[in-house]
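Enquirer: the following comprises the amino acid sequence and a computationally predicted model.
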Amino acid sequence: MITINNFEEYKTYEGKLLGVSDWHTIDQQQINRFADATLDHQWIHVDQQKAEQEGPFKATIAHGYLTLSLIPHLWKQIADIRNVKMEINYGIENLKFGQPVLVNSEVQLQAKVKSINNLRGVVKAVIEATLHIKDNVKPAYVGDVVFLYHFA
């Protein structure tokens, strides 16, 4: 894990790979809880029997937005941004889903600092986030996550 204490330290990582998170297994219980939270109970996510018999992947798959919602958890395993009064998830740009995440797959976030700018006291960091699926060449997604930081 990389520790970053201020804008100047963050800026030294611009254009560089920060690292990767631990592997995280997405199981059916997590998929079901996400379905309940978002009211998205499409059978391809929650009906294991139908997914095995009729689905194109022969298993349930994680919601795309479930995989995105893992970014804060997995990001905290890559970078410890300190001396921050407030951190804001500002957006995601240029996101492309490349591969579905089958139930019980392990995923890992890779983070690279695309750009970092000090906008009159608010630091805007654009992080290229790639979610890898264990034993798959193609990632689940690639996109630019934008964070705003108010350093103390």
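Expert: Received, thanks. Numbers count the residues shown, from 1 in each chain.
Enquirer: okay, CA-based contacts and neighbour counts for the rest of this
Expert: Noted.
Enquirer: how about the contacts made by the residue sitting nearest the centre point of the chain?
Expert: The centre of the chain sits closest to residue 71, judged by CA atoms, centre = their mean, with a distance of 2.9 Å. Residue 71 makes contact with residue 109 under the criterion CA atoms under 8 Å, 6 or more residues apart in numbering.
Enquirer: leaving aside the residues adjacent along the chain, what's closest to residue 22?
Expert: Using CA to CA, 6 or more residues apart in numbering and skipping residues adjacent in sequence, the residue nearest residue 22 is residue 108, 6.0 Å away.
Enquirer: comparison target, given below:
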Amino acid sequence: MSSLATAIETSQKLIGTEVGVSNWITVDQKMIDEFAKTTHDEQWIHVDPERAAKETPFGGAIAHGFLTLSLASRFAYDCFSMMEGQVMGINYGMNKLRFLMPVVAGSRLRGRFTLVDAKARDATSMLRTNTLTIEIEGNETPALVAEWLGLAVFKD
């Protein structure tokens, strides 16, 4: 049996199960400010903590939704390793994404992955679909929930 076939068979047995929980990452004001500069999105709710504390219900500055989403790659590194015969993993996009709760500066986040589907895409790759939930420490409502597609590429 090929490495790809073995990986698909193994992955399909895990469908519906939680396959990883990452370490916590603190999203501090410095990270938010750097992201704002990089993306040219310097809206005051992100970069002016004093004003955000006074004029929003959040109690301070909040992270960009896309900053929170961008941490998904870091969370995946904590949870997934290369499968036998795999030569690379490629971000293949999202099917669904919802931002459910703002992330206040200083919050700690982690990613939780549940495998939804795993199937061959072609002769050398497997498409895996995971539900990613990015949790905020101490909050029942997560920051976001997304259906994330990842392509695992194998050598022939």
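Expert: Perfect, thanks for sending it. All values derive from a computational prediction rather than experimental measurement.
Enquirer: report the TM-score for the pair.
Expert: Once superposed, the chains reach a TM-score of 0.91 (TM-score structural alignment, normalised by the length of structure 1), with 148 aligned residues with a CA RMSD of 1.4 Å.
Enquirer: circling back to that earlier point, quick check: the gap between the residue nearest to residue 22 of structure 1 and residue 148 of structure 1.
Expert: 23 Å (CA to CA, to the nearest Å).
Enquirer: can you check residue 15 of structure 1 too?
Expert: Distance from residue 15 of structure 1 to residue 148 of structure 1, counting by CA to CA: 18 Å.
Enquirer: tell me which of these two has more neighbours.
Expert: residue 148 (20 against 14; other CA atoms under 10 Å).
Enquirer: structure 2: which residue goes with the more buried one?
Expert: Using TM-score structural alignment, the equivalent of residue 148 of structure 1 in structure 2 is residue 151.
Enquirer: what's near enough to touch that match?
Expert: 89-92, 125-128.
Enquirer: mind redoing it with 6 Å?
Expert: 89-90, 126-127 (CA atoms under 6 Å, 6 or more residues apart in numbering).
Enquirer: in structure 1, what range does the helix or strand residue 114 of structure 2 falls within match?
Expert: Taking DSSP states H and E as the definition, residue 114 of structure 2 sits inside strand 107-122. Counting by TM-score structural alignment, strand 107-122 of structure 2 lines up with residues 105-120 of structure 1.
Enquirer: now stretch 124-132 of structure 1 on structure 2. Mean distance?
Expert: By mean CA distance after the TM-score superposition for structure 1, the fitted stretch 124-132 of structure 1 averages 0.4 Å away from its aligned residues in structure 2.
Enquirer: what comes into contact with that stretch?
Expert: Counting by CA under 6 Å, 6+ apart, 107-117, 139-148 sit against stretch 124-132 of structure 1.
Enquirer: residue 146 of structure 2 sits in which helix or strand?
Expert: Secondary structure assignment for residue 146 of structure 2, by DSSP H and E: strand 144-154.
Enquirer: average offset between that strand and structure 1?
Expert: Counting by mean CA distance after the TM-score superposition for structure 1, strand 144-154 of structure 2 comes out at 0.8 Å.
Enquirer: which position in structure 1 aligns with residue 133 of structure 2?
Expert: Per TM-score structural alignment, residue 133 of structure 2 is aligned with residue 130.
Enquirer: oops, could you answer that again for residue 24 of structure 2 instead?
Expert: Aligned partner of residue 24 of structure 2 by TM-score structural alignment: residue 23.
Enquirer: right, and its match touches residue 104 too?
Expert: No - Residue 23 of structure 1 is not in contact with residue 104 according to CA atoms under 6 Å; the separation is 11.6 Å.
Enquirer: neighbour count: the two, which is higher?
Expert: residue 104 (18 against 15).
Enquirer: let's verify the residue of structure 1 positioned farthest from its centre: helix, strand, or coil?
Expert: What lies farthest from the middle of structure 1 is residue 53; by CA atoms, centre = their mean that is 29.9 Å. At residue 53 of structure 1, secondary structure determined by DSSP: H, G, I helix; E, B strand; the rest coil is helix.
Enquirer: residues contacting it?
Expert: Residue 53 of structure 1 neighbours (CA under 6 Å, 6+ apart): none.
Enquirer: same deal with residue 11 of structure 1?
Expert: Residue 11 of structure 1 neighbours (CA under 6 Å, 6+ apart): residue 116.
Enquirer: what is the burial count for residue 127 of structure 1?
Expert: Neighbourhood size, residue 127 of structure 1 [other CA under 10 Å]: 26.
Enquirer: count of neighbours near the nearest residue to residue 108 of structure 2 once chain neighbours are set aside?
Expert: Nearest residue to residue 108 of structure 2, sequence neighbours excluded (CA to CA, 6+ apart): residue 26, at 4.2 Å. If you count neighbours by other CA under 10 Å, residue 26 of structure 2 ends up with 14.
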